[in-house]
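Asks: Sharing a sequence plus its predicted fold:
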Amino acid sequence: MAVPERTADENALDTDSRGRVAELLAIKSQASDGPSARATEAQHAKGKLTARERIDLLLDEGSFNEVEQLRRHRASGFGLEHRRPHTDGVVTGWGTVEGRTVFVYAHDFRIFGGALGEAHATKIHKIMDMALSAGAPVVSLNDGAGARIQEGVLALAGYGGIFQRNTKASGVIPQISVMLGPCAGGAAYSPALTDFVFMVRDTSQMFITGPDVVRAVTGEKITQDGLGGADVHAEKSGVAHFAYDDERACLADVRYLLSLLPANHLEHPPSRMTTDPADRRSEALLDLVPANGRLPYDMRSVIEELVDDGEYLEVHELWATNVLCALARVGGGTVGIVANQPLAYAGVLDARASEKAAAFVQMCDSFNIPLLTLVDVPGFLPGVDQEHGGIIRHGAKLLYAYCNATVPRIQLILRKAYGGAYIVMDSRSIGSDLSYAWPTNEIAVMGAEGAANVIFRKQIADAEDPEGVRARVVKEYKAELMHPYYAAERGLVDDVIDPAGTRGVLVRALAMLRTKHAEPPSRKHGNPPM
């Protein structure tokens, strides 16, 4: 069938249509460009990238799909009716990280200082709902001045909607907050509700009340960084899990973290082929850990010997340093590692270390990440400050987290394991699937010296040679109740293994436990110590 020839008028109309389409698409292109070049220069002058530059670094190249790019606020009054920029100060959408879907929203500080209004919040609500529906992680790139004052209670309600969605998504999809600018007032509660918080030194701060309010109320003078900077939250408050010197290094580690996590709670973490032999022996372990329980060593060196290619991502590296928490791969699969650190307070458990480890164990259990617990613990830290600070409550958090965990759990006792701290560090009695020990292990209620002083107190006091008697009974106690095979003989340790062959033992055990299935108890939810 012949196609009729187009008339000159029809050709002219077609040209007009193409021109109109190009004109309208140009409006969208301008929305992508954002505000003026001057605003971008000001952002760069502060050492900060723009929202879209950050998204480009986070996601795989060319994978970003934007949502509601042309959205504008509908507020009027207080000057807003004359300022209605596209995006309303937040860029939202999805893309991929190493080929896996990730949702993202990024505050654009160049527009209203990244302040949140009704339209701004609605865009965030939408992308969080999409992430939950799709069962994929959500990453927030935070750089905002808080609630948009001109929109009043609508801005506050917008934050409420974010908090509700943070809570609804908790334990269902990974939520990562990346702090790349200020975050003050109620806005700070959203990052606190997420699984991981990243901060950048000198450019990001978090606080409920700023320095001016603090000075007015308490008389204390302090800078924004001194009050809520990256190092403050990474070392003192524990709010930040990671702290970096620049945005590029920060976002690179966000990508690395995402590669270790599953998309949601119904999936297992992604496995990778590794060239690191599963049965690799590590003779260095025989020298890294002194047999003398009083001598310190760096547990990080042990972790490097056990995991694939010596690579791991430490969580809360600068906070509560007497316990280490890290994500790594062993035999190609992701594992969560909890370990006492003998270099810090001899590796004792205190209130902060217990809280840190409890949160990490709970996160791993939420996302089907097997747990490996490396034990070298002399007990809980004694002291009035610890008791008054609630060490019982905080220690119970760690105990609850382990007892509640249904993921594969392996305990490895390197050296000391004393008292209640031994129980809490994922012992067989609280549900560890497998417990291994090195030949240097000492599992007991307390150290031999302390135990002898309690049991044989009267005998030592009445002796003509008390020191000689003390030395003898200490030796007897060690021989009878603290020898390396005592716990194994009673079924509390599955095997006493060669330290150099530990990696092979762990790889085989994790492979066996990969299909573990444990039904959680039927209940609305537990009531953990808070």
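Replies: All right, it came through fine. Residues are numbered from 1 along each chain as shown.

Asks: hey, let's count contacts and neighbours off CA atoms from now on
Replies: Noted.

Asks: Please tell me how far the residue lying closest to residue 194 once chain neighbours are set aside sits from residue 367.
Replies: Leaving out its chain neighbours, the residue that sits closest to residue 194 by C-alpha to C-alpha, 6 or more residues apart in numbering is residue 175, at 5.1 Å. Distance of residue 175 to residue 367, computed by C-alpha to C-alpha, to the nearest Å: 11 Å.

Asks: structure B:
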Amino acid sequence: MQKKDFDAVVGAIKRAKTRTTAAIRELLRDRDTKAEAAALAGKRLTARGRVSALFDEGTFVEIGALVKRRATEFDSGAAVDSDDFEGVICGYGAVGGRLVYAFAQDYFRSKGAIGEAHARKICSLYDMAIKNGAPIVGIFDSSGAFVFEGVSALAGYGKIMKAVSQASGVIPQIAIIAGTCAGSCAAIASMFDIVILSEQNGKIYTNVTSDKTDLSVVSISVKDEISAIIEAKALLTILPDNNAAGTVRIDGARDASVLVDVSVIEEEGYDAHAVLSAISNNTYHELYANIAPEIICALAPVGSIVSGVVATNPAVKDGALTNEAAIKAARFVTFCDAFNIPVVTLVDSAGLDLENNSTYPHAAALARLASAYAEAECPLVTVVTGRAYGAVYTVLGSKAIGADVAFALDSAKIGAMSAQSAVAFLWDDKFAGAKDPAVRRKELEAEWDERFGNATEAAMKGEIDDVIPSDELLAHIASSLEMLSMKDAGIPTKRRSNLPL
């Protein structure tokens, strides 16, 4: 660094130190006004505008408001601006009356570049959120690392990653992709529980040679950043504050004892969203809709209790369990279990999809799903609404793998294999010489279902708790969730047994 540049840096620092707090506040207000004008021209919100939209009016309190990046030997005089405060806004406030923490990267301050001070502000926010057991929302809009800081900027990424990892499974984390989120920043956002993408300006990617958004990490896509903030606020009303907060209930929920019309399940290739709408009163929040639509994952009130619903969808690939669907469901079940959110599983599937067009090994995908259900300690309620054959029956929340309660509709079919496969492999000799093999085959398939594939057979063996009519679906699920709302996976704590008289 030349002497004139060094003197410029020192002079800027001295001028900043002699300013009064009032002068600094006035400077910040001026910067925000200019940022608002630039944001308006680009049809986007400022970081402060995003924060204001997220929190209840008048409740946001900023922390680390005057933090600035320290000068380094990599800076030139032109690169250091004494008026340029750190490009991230951090603080806390109320969302729907509940404590929430948030950070919003400010593209209009140093383009939201991440450096040492930027990371320190976010990590301090995380410390507060974890200690106080409250959710955190991260609004991403950054050009990347502050390259003049060199390895210090890279260390900043690592510290944020560690903070996010430590909070994972302790407090809910929601990421809003409002602008550019690339490289290591994309990795950080992907570590959050839920990622909401604003399609208007948001981009999340790791490949620096292409800015194509990676939809595989996006939980919810909405048209613009206001919609993203509204979605985040809605999710915060149904998520627990932390992993010890207990069951979340919805005030004013409808009577769960009412009969529901799910007759759509009698139709071939029906859309399972219709069943989800019926049991949630059409108030669910679907996650990962861009990935593996053959299975649906959604947060929904079932009765009055917020639950995670996993439902195979016969409208797509006949509800077959693909590798991608297995991984998607495993991720969702793990998330629900981390925060003790009950999981309701609805099964109607053609079976495993064993096509070799997947980039993920079949056994590994099934293993992840099986592990997610087997290790889950949250309440698990499963209903076989249609077909459940072989491994699909086992891994999708069967009683054997860990479900607390399992029902089947009276039209459900459960077995080691489908009637079509069983007749083809085991009873082929019974229709080979028939006058009309096709007709005889159908008769044998019906016989197989009656003898080996009906839900009553499974109930008699204790693997299904009850066989129920379809219109009582909601009532039975809601009743089970109420019963399990105080579930403790461990042995009840006690001092000693009470001796009989």
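Replies: Perfect, thanks for sending it. Owing to the predicted nature of the structure, the values given are computational and were not obtained by experimental measurement.

Asks: coming back round to it: the residue nearest to residue 194 of structure 1 pairs with which position in structure 2?
Replies: Using TM-score structural alignment, the partner of residue 175 of structure 1 in structure 2 is residue 173.

Asks: that older thread, neighbour count for residue 175 and residue 367 of structure 1, which is higher?
Replies: Shown here are residue 175 of structure 1 and residue 367; by other C-alpha atoms under 10 Å, residue 175 has more neighbours (25 against 22).

Asks: wait, residue 78 of structure 1 sits on residue 151?
Replies: No. Contact criterion C-alpha atoms under 8 Å: residue 78 of structure 1 and residue 151 do not qualify, at 9.1 Å.

Asks: Look at the two and report which has more neighbours.
Replies: Set residue 78 of structure 1 next to residue 151 and count neighbours by other C-alpha under 10 Å: residue 151 wins out with 19 against 10.

Asks: Show me what that one lines up with in structure 2.
Replies: That one, residue 151 of structure 1, aligns with residue 149 by TM-score structural alignment.

Asks: wait, isn't that match in contact with residue 72?
Replies: Yes. Assessed by C-alpha under 8 Å, residue 149 of structure 2 is found in contact with residue 72 at 6.9 Å.

Asks: What's the first helix or strand after the top helix by length along structure 1?
Replies: Identified as the longest helix of structure 1 according to DSSP state H is helix 8-33. Moving toward the C-terminus from helix 8-33 of structure 1, the next helix or strand (DSSP states H and E) is helix 37-45.

Asks: center of structure 1, which residue is that?
Replies: residue 196 (3.8 Å; C-alpha atoms, centre = their mean).

Asks: Residue in structure 2 paired with that residue?
Replies: Under the alignment (TM-score structural alignment), residue 196 of structure 1 maps onto residue 194.

Asks: so what's that match closest to, chain neighbours aside?
Replies: Using C-alpha to C-alpha, 6+ apart, the closest residue to residue 194 of structure 2 is residue 174 (4.9 Å).

Asks: that's a helix at that neighbour, yeah?
Replies: No. Secondary structure assignment (DSSP: H, G, I helix; E, B strand; the rest coil) places residue 174 of structure 2 in strand, not in a helix.

Asks: Share the number of residues neighbouring it, please.
Replies: Neighbour tally, residue 174 of structure 2, other C-alpha under 10 Å: 25.

Asks: Go ahead and confirm it touches residue 232.
Replies: Yes. Counting by C-alpha under 8 Å, residue 174 of structure 2 touches residue 232, with 7.0 Å between them.

Asks: Spit out the residues that contact these two alike.
Replies: residue 196 (C-alpha atoms under 8 Å, 6 or more residues apart in numbering).

Asks: ok, the counterpart of residue 327 of structure 2 in structure 1 - contacts?
Replies: Using TM-score structural alignment as the criterion, residue 327 of structure 2 maps onto residue 355 of structure 1. Counting by C-alpha under 8 Å, 6+ apart, residue 355 of structure 1 touches 394, 395, 397, 398.

Asks: can you rerun that using 10 Å?
Replies: Residues near residue 355 of structure 1 by C-alpha atoms under 10 Å, 6 or more residues apart in numbering: 238, 320, 349, 361, 391, 393-398, 401, 530.

Asks: returning to what we had before: hang on, isn't the residue nearest to the centre of structure 1 packed against residue 242?
Replies: Yes. With contact defined as C-alpha atoms under 10 Å, residue 196 of structure 1 reaches residue 242; the gap is 8.2 Å.

Asks: what sits in contact with each of the two?
Replies: 178, 254, 315, 316.

Asks: Filter the residues you listed down to the ones in strands?
Replies: Counting by DSSP state E, the part of these found in strands is 178, 315.

Asks: Tell me if residue 423 of structure 2 really is in a helix.
Replies: Yes. Counting by three-state DSSP, residue 423 of structure 2 is located in a helix.

Asks: Tell me the residue in structure 1 aligned with it.
Replies: Under the alignment (TM-score structural alignment), residue 423 of structure 2 pairs with residue 452 of structure 1.

Asks: Just give the nearest non-adjacent residue to its match, would you?
Replies: Using C-alpha to C-alpha, 6+ apart, the closest residue to residue 452 of structure 1 is residue 474 (5.6 Å).

Asks: And for that neighbour, the neighbour number?
Replies: 20.

Asks: And residue 72 of structure 1, by the same measure?
Replies: By other C-alpha under 10 Å, 17 other residues sit near residue 72 of structure 1.

Asks: and it, what does it touch?
Replies: Residue 72 of structure 1 neighbours (C-alpha under 10 Å, 6+ apart): 83, 84, 85, 86, 87, 88, 89, 118, 119, 120.

Asks: Quick check: the gap between it and residue 82 of structure 1.
Replies: Going from residue 72 of structure 1 to residue 82 of structure 1 by C-alpha to C-alpha gives 12 Å.

Asks: Nice, that's everything, thank you.
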